[in-house]
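>>> what follows is a predicted structure for the sequence shown.
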Amino acid sequence: MKAVGIAGMASILITGCKKETNTVAQQAVVSDDVLAQIKSLGFSNTNVEKIDEGYLVEGDIILTPQDLATRNTVMAIRVANTEQYRTTNLVTGLPRNITVAISSQLPSSYTAVLDEMVRRYNAEGLRITFTRVSSGATITFAKANGSYLASSGFPDAAGNPYPTVKVNSRAIGTGTSTTFINYAATIFAHEVGHCIGFRHTDYMDRSYSCGGGYSNEGASTVGAINIPGTPTTAEPNSWMLACISANQNRPFDSYDKTALSYLYK
């Protein structure tokens, strides 16, 4: 199976690990100073893409110019190779309902995908809930292009979720089958996971889900804090693994539910 990164940190390449030939072209539009800043923050500066909001790193994490200028204290607790990790900032003001909306530029079938994502989170009985609206949402799923499936960012210091999930529908595809809806909902849920403060389950070594050599994503200024009660051994089914295979469905597994409950129940 060809694993492709979802978002948040990795090379979410449309053709998995085959897009190596584009590395030089992508980095050519990003200055050496910016690449050095990204590296100093603890993120990989390979395959960095310039986007409207700033820079896309590690496949699906958006760093704004403000992020690059931030020099917060790095918080990282590194206990094992595969655990659940969260960022320093979390969503506050709980209980809190987060509204979500989908751009009209995305396929109409994605409405069912968003509904499935909402259902998955709301079924957990968290103090964060989600409601789909037609406009004016807290988090908007917007159309995007590029060499990734989707991308998003992390909560801000004021406790608000990241406001945008950029979706590359050409890479994800479209459809109305249960298989497709579950696959795309896994991608949507993963990106929202970043928006509310989750990092990749295989943060310590993204090669676990993406293949290739050992790759630690780095704590950066956003933090990588282990969530108590999550496993210290490999977790193959987590919704927050860095990469995903085509048509794979990853509903919340037992440790995902532990992590969600610890932060938001």
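Looks like it arrived, so ask away.
>>> contacts, neighbours, all on C-alpha from now
OK.
>>> now the helices: where do they sit in the stretch 1-150 of the chain?
In the stretch 1-150 of the chain, the segments counted as helices under DSSP state H, counting those that start in this stretch are 23-28, 32-40, 65-69, 110-122.
>>> most packed of those helices?
Ranked by mean neighbour count, the helices of the stretch 1-150 of the chain are led by helix 110-122 with a mean of 20 (mean count of other C-alpha atoms under 10 Å).
>>> what sits up against it?
With contacts defined as C-alpha atoms under 8 Å, 6 or more residues apart in numbering, helix 110-122 is touched by 102, 128-132, 174, 181-182, 184-186, 188-189, 251-252.
>>> tell me the one of those residues nearest residue 165?
residue 188 (8.0 Å; C-alpha to C-alpha).
>>> now the closest one: how far from residue 8?
Per C-alpha to C-alpha, to the nearest Å, residue 188 is found 12 Å from residue 8.
>>> looking at these two now, which is surrounded by more residues?
In this view residue 188 and residue 8 are compared by other C-alpha atoms under 10 Å, and residue 8 has more residues nearby, 31 against 28.
>>> what about that one, distance to residue 126?
22 Å.
>>> residues in contact with the nearest residue to residue 236 once chain neighbours are set aside?
Take residue 236 and drop its neighbours on the chain: the residue closest to it by C-alpha to C-alpha, 6 or more residues apart in numbering is residue 209, 7.9 Å away. Contacts for residue 209 (C-alpha under 8 Å, 6+ apart) come out as 3, 202, 236, 241, 242, 243, 244.
>>> all strands of the stretch 151-265 of the chain, in order?
164-167, 225-226, 243-245 (DSSP state E, counting those that start in this stretch).
>>> and of the contacts of residue 209, the nearest to residue 35?
residue 242 (21.4 Å).
>>> and the comparison structure, right after this:
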Amino acid sequence: MKKIKVLALCAIVAGVITSCQKDEITNDAQPEALELSKDLQDKMLAAGVNPSNAFIKDMVNPLTGDSDQMVVSGDITMFLNTLESDGYALGDTEDGNKQYRTNNLVSSGNRTIDILGFTGSCCALSSRMQTGLQWAVNNYNRINTTLNFRLTFGTNFQAADMVVYDNGQGGQGGSAGFPEGGRPFKFIQILSGMANASNNVNEHVIGHEIGHALGFRHTDYARRRCGGANEGTAGVGAINIPGTPSANQWGQSGLDSGSLMISCFDGSEDGEFSNFDIVALEFLY
């Protein structure tokens, strides 16, 4: 059994990072992008997601054949129709401040999650991806939350609550969306280049994308891990989750570079939750 490595973390914050040494999603294909209106940009800010470099794209799910218009920002994908209806807006705390997470968490009745590692011909996870998925699920199941993941490998994606698959596109990383209707985001895409990454890095990337599918944000709105400029509070604030260290407005203190929800990775990750990742998960779930 792998041991959980205890590091320091700042918790979940609003903001999406799109460039670093090795981003959580690196795709060689150039999107056929549509420009976001000012209204959609404002709604992304209201959801705590930076609209810079975001685009709208028709995306076809290779498992279902369904096509949806998606808003893509880094490794975050959002259904356009949900965004238009303010379905991703952040929830208010009792004092009117914003939290670090989308209001669409997984409801109490949907926290036994059947998660499928897809092995069909079009989109099969490699051996290392499968191992990374197994380790990531073990990490979520061993902590004290109301979440219970039941992992299987196969092709019956229709019956699953969450499906992890290789989308056949180059690069390393992955993408996921946020919960809808009290259910976790169903389809988690892993880029095909992850077949060449270690088991630990697959564990990290897949665990990170599962975190998004449960409603979690990137930790480093200050972008310190990636060396980029501070994104500030994305217009909605960056309020600390109780029990976790806090960074000041400019992110000069309190950031945990070992958090699973850091926006990018460099290939040296061990795939484990930091101590305060666990605090944040146990607080929300």
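Arrived safely, thanks for sending. Please read these numbers as outputs of a predicted model, since none were measured by experiment.
>>> now the helices of the stretch 1-150 of the first structure in TSV, with distance to residue 85 of the first structure?
As requested, the helices of the stretch 1-150 of the first structure are exported to TSV (distance: least, C-alpha to C-alpha, whole Å):
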stretch	distance to residue 85 of the first structure
helix 23-28	28
helix 32-40	20
helix 65-69	19
helix 110-122	18
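>>> out of these, flag the one nearest residue 166 of the first structure.
Smallest distance to residue 166 of the first structure across those (C-alpha to C-alpha): 13.0 Å, for helix 110-122.
>>> over in the second structure, find the residue span that closest one aligns onto.
Aligned using TM-score structural alignment, helix 110-122 of the first structure spans residues 129-141 in the second structure.
>>> now that stretch on the first structure. Mean distance?
When the first structure is overlaid, stretch 129-141 of the second structure sits 1.0 Å from its aligned residues on average, using mean C-alpha distance after the TM-score superposition for the first structure.
>>> returning to what we had before: quick check: the farthest pair among the contacts of helix 110-122 of the first structure?
The widest separation within the contacts of helix 110-122 of the first structure (C-alpha to C-alpha) is 28.4 Å, between 128 and 174.
>>> the more surrounded of the two?
Between residue 128 of the first structure and residue 174, counting by other C-alpha under 10 Å, residue 128 is the more crowded of the two (21 against 17).
>>> the more buried one touches residue 94, doesn't it?
Yes: using C-alpha atoms under 8 Å, residue 128 of the first structure is in contact with residue 94, at 6.8 Å.
>>> save the strands of the stretch 151-265 of the first structure as TSV, and put in mean neighbour count too.
TSV is the format used below for these (neighbours: other C-alpha atoms under 10 Å):
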stretch	mean neighbour count
strand 164-167	24
strand 225-226	22
strand 243-245	24
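>>> make TSV out of those strands and add distance to residue 77 of the first structure.
Below are the strands of the stretch 151-265 of the first structure laid out as TSV (distance: least, C-alpha to C-alpha, whole Å):
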stretch	distance to residue 77 of the first structure
strand 164-167	27
strand 225-226	5
strand 243-245	22
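>>> among those strands, which is nearest residue 25 of the first structure?
Proximity to residue 25 of the first structure (C-alpha to C-alpha) singles out strand 164-167 among the strands of the stretch 151-265 of the first structure, at 21.8 Å.
>>> which residues in the second structure does the closest one match up with?
Aligned using TM-score structural alignment, strand 164-167 of the first structure spans residues 187-190 in the second structure.
>>> who touches the matching stretch?
For stretch 187-190 of the second structure, with C-alpha under 8 Å, 6+ apart as the criterion, the contacting residues are 162-167, 172-177, 206, 209-210, 213.
>>> which ones are touching the counterpart of residue 248 of the first structure in the second structure?
Under the alignment (TM-score structural alignment), residue 248 of the first structure pairs with residue 269 of the second structure. Each residue near residue 269 of the second structure by C-alpha under 8 Å, 6+ apart is listed here: 200, 201, 204.
>>> now with 10 Å?
By C-alpha atoms under 10 Å, 6 or more residues apart in numbering, residue 269 of the second structure lies in contact with 198, 199, 200, 201, 202, 203, 204, 205, 258, 259, 260.
>>> pretty sure the last one contacts residue 280?
No: with contact defined as C-alpha atoms under 10 Å, residue 260 of the second structure does not count as touching residue 280 (11.4 Å).
>>> residue ranges of the strands in the stretch 1-150 of the first structure, please?
Going by DSSP E, counting those that start in this stretch, the stretch 1-150 of the first structure shows strands at 3-5, 49-51, 54-57, 61-63, 85-86, 96-102, 128-132, 139-143, 150-151.
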